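J.: Based on what follows, work out the 3D shape:
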Amino acid sequence: MLPEPRLTIKYRYKPVFRDPILPPAMNQDRLDYLLDQYHNGICSPDEQAELDNWYHNLKGGKPDFEAWVNEQGGEEQLTDTLYQNFQQKLQQNKKRSRFAYSGWVAASVVIALISGYFLFKTNKQIPQTNTVAQVKAPAGQPGKNKAFLTLADGRKIDLDDTRPGQLAQQQGVVIHSTSGGKIIYQMAGNQKAAAKDTLAWNNITIPRAGQYELELPDGTKVWLNAETSLRFPVQFQGKERRVMLTGEAYFEVAHNASMPFKVSTGSQTVTVLGTHFNIKAYADEEKMSTTLLQGSVSIANSVSGQSKLLVPGKQADIYKGNGAIAISNAKVDEVIAWKNGYFIFDNQDIRSIMKLVSRWYDVDVNYQINKPVRFGGTFSRSSNLNELLKNFALISNLHFDVKERRIIVSN
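T.: Model (predicted):
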């Protein structure tokens, strides 16, 4: 049985009772782009300044703007009104769109869909997840190929809804979509951006229960796991090829001795010439891990000032806080199992196992256990959630109770 089709609500939705307050100098597409950059923590200094200027022009935090919110009954009432409008627009009476927050945080996110104000305001205090609200697939379905692409001009493309063919063209580079969950950046003939051109950056975001493949204009191939974001230039210029990653990705880097390939993940920078490696750098995990399969890479940490060379079969871990780089033997098959369509666990604790399950099946997990539990095994990522949890229960003696999108794990 195929999952129900997913419908996406873009930022451009406007409430019927009042036009959104946007300064004339900021159009909606540009605002969407800047908020996406801010949410992913990859704003350039100029973009940050532009967003700050928008925020102050909006009179954010001042009494007159807050009074407007209060006129609508406060953030919660405003949220309820907007949600009702969403429901009428979508004519979806069977399913409710779920957002990344609950309670008053949910109110902030919905209001952000109108003007971005509360997104910018609350982002300074609370980590954000997706900036696009979506009607999700039924609980229990495994993840699939899905992603959102943000172009340099602020346009957003839902890659779920695209057909094979050309998506866009930027700075002499043509972006193609294929039928197998992949987009390809290709130079249009021999065109190259002039050195004086401002580098155009794109951002691809993979939601929970998603994965996608990307081929950069230099021929480098990137596989992106769930809850991952990659920021990259439309084409590489200068002395290096630099991209910025949050989440997990597997890279097969095209060799170019004169232009090293660099991956930035917060305080970590991985430098390569041409090689195969996996990086796992989720914001909610205690360490960043780089696993090398082929070639060699240099790992540097800006916090500790430490750098080390990694050879095939080794893994470098940087624990958040101390910045030290620890080198160990890698469990390569386990590390890249996600890319090959599997979960492989080798005597792992239940919490780390369920964190992977949570991302791939887009569910939350609660624990009611009174002792540590560890187990291992190989499982298909294409399995239905209930089937997977039955297998877990057999080998772990744990109970898994599924209630909508929440799993309760108990002894």
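J.: From here on, just use CA atoms for contacts and neighbour counts.
T.: Noted.
J.: Around Gly305, how many other residues sit close by?
T.: 10 (other Cα atoms under 10 Å).
J.: Equivalent analysis for Pro63, please.
T.: That count, for Pro63 with other Cα under 10 Å as the rule, works out to 10.
J.: Distance of it relative to Lys182?
T.: According to Cα to Cα, to the nearest Å, Pro63 stands 48 Å off from Lys182.
J.: The host helix or strand of Glu387: how far from the chain's middle?
T.: Glu387 belongs to helix 385-396 when assigned by DSSP states H and E. Relative to its parent chain, helix 385-396 has a centroid offset of 27 Å by Cα atoms, centre = their mean, to the nearest Å.
J.: Any buried residues in that helix, and which?
T.: For helix 385-396, burial by neighbour count (16 or more other Cα atoms under 10 Å) applies to Leu385, Leu388, Leu389, Phe392.
J.: quick check: longest strand of this protein.
T.: strand 241-252 (DSSP state E).
J.: Also this sequence, please, to line up against the first:
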Amino acid sequence: MQDLKDLYYKFLSQKCTPEEISYLMNHFLLKGEETELKKIIQAELESEHFETQDTVEVSTRLSHNRTSINNIIQEELSQKRSSWNIFLKAAAILTLITAFSWYFFKSNADHKLPGNQILASGDITPGSNRARLTLSNGESIDLENANEGLVVNKDGASYAKIIGGKLTCLLQSSGNIDTAFNTITTPKGGVYQLVTPDGSRVWLNASSELKFPSSFGPGKRVVELKGEAYFEIAKDKNHPFVVKTPGQATEVLGTHFNINNYADEEATTTTLLEGAVRVHSTNGGAGLVLHPGQQSILKGQQLKVEKADESAVLDWMNGKIVFKNESLKSIMRKVSRWYGVDVQLKGDIGDMQFWGAVSRNNNLSSILNYLKETEDLDYTITGTNVTIFKKKP
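T.: Below is the predicted model of the structure:
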């Protein structure tokens, strides 16, 4: 039989024959030899840097394994009640199966289907890095499935590259200015990060769109946004950076700020974290200068400034969904975008207020159960349709 370590790796690749699996399991139970295999497993677990998140699939699989081990113990005890080795062997098998289970989920994590997944339990997984780049020449690239280091070519020249999981636009020389707009869009359940040609960094939230030029020409650096994005602008006092949104323009020199301009929201909000920006309505009227910690709100043609709640504004950047005296219908708009679902509120519950925070890394049921436990509510999930209603008395 081949080397134990090689056989172990073959098992992880799901290429073992039934005879080899039997040999591996039996070898694990041999006196004095179990330590060797345990060391191999431990070394591999320590060499991997993956989140052992307790998902529904993992919990189900491990629960099944534990049940199987318990059945083995009970069956053996009915025949050999005095054998302490039964427990030792069962524990050893469980240790091995548990380790294999984690590897099973880790190895299959790289082969997930795109988009939010509908689980067998009826739950839905959270969003992930997903976006599509459409070049000005009409070429379209799926960035979700783009490999690290991929070079994006435009009209025969290298234009951008996937670096560190984000789209990085290559700096263009002054003699090769191309101001034609490219578009990057994120779907429901998708976020993405890019670096524009001037070195500015942009994080796009779900269901968002950013139009930006292949290279910035002389004058202002202009981009167009629909949805929500967080910006860290490269400083260039001679070339102000302008973010255009429907009904508004935000001009900066170098700063950190967030703009929320979803079509289904009641207002456009611009929140400043660092530096200074000038916000003005495209319908006319005097602009407003924001200072760090302030937020402008454009509703209709009225533009006003108030103190910002940065933790709530930047919840999506921090991996959370935060609501502070926020209505259920407002919270569900966030949920719909992040989990890729359609939400129906039955009855007079849309204006119910909630206070709390949940992780955006959890499945959909996490936030729904939180709301359910806070108020007298219940819900159903059917495919990508969510219905929330008052509990029956």
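J.: residue range for the helix or strand that the longest strand of the first structure is followed by in the second structure?
T.: Using DSSP H and E, the helix or strand that follows strand 241-252 of the first structure towards the C-terminus is strand 261-265. Aligning strand 261-265 of the first structure against the second structure (TM-score structural alignment) gives residues 241-245.
J.: Mean distance of the matching stretch to its aligned residues in the first structure, please.
T.: With mean Cα distance after the TM-score superposition for the first structure, stretch 241-245 of the second structure departs from the first structure by a mean of 0.1 Å once superposed.
J.: so which helix or strand takes in the aligned residue in the first structure for Asn258 of the second structure?
T.: In the first structure, the residue equivalent to Asn258 of the second structure is Asn278, according to TM-score structural alignment. Assessed by DSSP H and E, Asn278 of the first structure sits inside strand 276-281.
J.: so what does the helix or strand that that strand is followed by touch, helix or strand wise?
T.: Beyond strand 276-281 of the first structure on the C-terminal side, the first helix or strand identified by DSSP H and E is strand 287-294. When contacts are defined as 3 or more Cα pairs under 8 Å, 6 or more residues apart in numbering; DSSP states H and E, strand 287-294 of the first structure packs onto strand 276-281, strand 314-319, helix 332-335.
J.: Identify each buried residue in the second one, please.
T.: Looking back up the chat, that one is strand 314-319 of the first structure. Lys314, Gln315, Ala316, Asp317, Ile318.
J.: same check, this time on stretch 226-246 of the second structure
T.: Here stretch 226-246 of the second structure shows 226-235, 239-245 as buried, counting by 16+ other Cα under 10 Å.
J.: With stretch 302-313 of the first structure instead?
T.: Ser307, Leu310, Val311, Pro312.
J.: Just the element for Glu46 of the second structure, please.
T.: With DSSP H and E as criterion, Glu46 of the second structure is part of helix 34-47.
J.: gap between that helix and the chain center?
T.: 31 Å.
J.: residues in contact with it?
T.: With contacts defined as Cα atoms under 8 Å, 6 or more residues apart in numbering, helix 34-47 of the second structure is touched by Leu4, Lys5, His27, Phe28, Leu96, Ala99.
J.: which residue packs closest to Asn366 of the first structure, ignoring adjacent ones?
T.: Spatial nearest neighbour of Asn366 of the first structure, chain neighbours left out: Ile408 (4.8 Å); criterion: Cα to Cα, 6 or more residues apart in numbering.
J.: Tell me how many other residues crowd the one you found.
T.: The number of residues near Ile408 of the first structure, taken as other Cα under 10 Å, comes to 15.
J.: Which residue in the second structure aligns with it?
T.: By TM-score structural alignment, Ile408 of the first structure lines up with Thr387.
J.: In contact with its match, which residues?
T.: Val343, Gln344, Leu345, Lys346, Tyr379, Thr380, Ile381.
J.: With Pro217 of the first structure instead?
T.: Neighbouring residues of Pro217 of the first structure by Cα under 8 Å, 6+ apart: Val173, Ile184, Tyr185, Gln186, Met187, Val234, Gln235, Phe236.
J.: if we go to 6 Å?
T.: Tyr185, Gln186 (Cα atoms under 6 Å, 6 or more residues apart in numbering).
J.: Next, it: secondary structure please.
T.: The assignment at Pro217 of the first structure comes out as coil when based on DSSP: H, G, I helix; E, B strand; the rest coil.
J.: ditto for Ile349 of the second structure
T.: From three-state DSSP, the assignment for Ile349 of the second structure is coil.
J.: Against the second structure, what's the mean shift for the strand holding Asn278 of the first structure, could you check?
T.: Compared with the second structure, strand 276-281 of the first structure is 0.2 Å away on average (mean Cα distance after the TM-score superposition for the first structure).
J.: residues making contact with that strand?
T.: 246-252, 288-294.
J.: how near is the aligned residue in the second structure for Asn391 of the first structure to Gly356 of the second structure?
T.: Aligned by TM-score structural alignment, Asn391 of the first structure pairs with Tyr370 of the second structure. Distance of Tyr370 of the second structure to Gly356 of the second structure, computed by Cα to Cα: 9 Å.
J.: which residues of the first structure fall in helices?
T.: 28-39, 45-57, 63-71, 74-90, 103-115, 117-123, 332-335, 350-361, 385-396 (DSSP state H).
J.: Let me see the residues that make contact with the last one.
T.: Yep, that's helix 385-396 of the first structure we're talking about. Against helix 385-396 of the first structure from outside (Cα under 6 Å, 6+ apart): Gly140, His399.
J.: That helix against the second structure, how far on average?
T.: Helix 385-396 of the first structure sits 1.5 Å off on average (mean Cα distance after the TM-score superposition for the first structure).
J.: quick one on the thing from earlier: among the helices of the first structure, which is nearest Pro138 of the first structure?
T.: helix 350-361 (9.8 Å; Cα to Cα).
J.: against the second structure, where does the closest one fall?
T.: With TM-score structural alignment applied, helix 350-361 of the first structure matches the range 328-339 in the second structure.
J.: who touches the matching stretch?
T.: Residues from elsewhere that reach stretch 328-339 of the second structure (Cα under 6 Å, 6+ apart): Pro126, Gly127, Lys188, Gly189, Ala206, Asp342, Gly350, Asp351, Met352.
J.: Give me the buried entries from these.
T.: Counted by 16+ other Cα under 10 Å, the contacts of stretch 328-339 of the second structure give Pro126, Gly127, Lys188, Gly189, Ala206, Asp342, Gly350 as buried.
J.: Widest-spaced pair of those?
T.: Gly127 and Gly350 (24.0 Å).
J.: Quick check: the alignment partner in the first structure of Thr269 of the second structure vs Val263 of the first structure, distance?
T.: Using TM-score structural alignment, the equivalent of Thr269 of the second structure in the first structure is Ser289. Separation of Ser289 of the first structure from Val263 of the first structure (Cα to Cα) stands at 12 Å.
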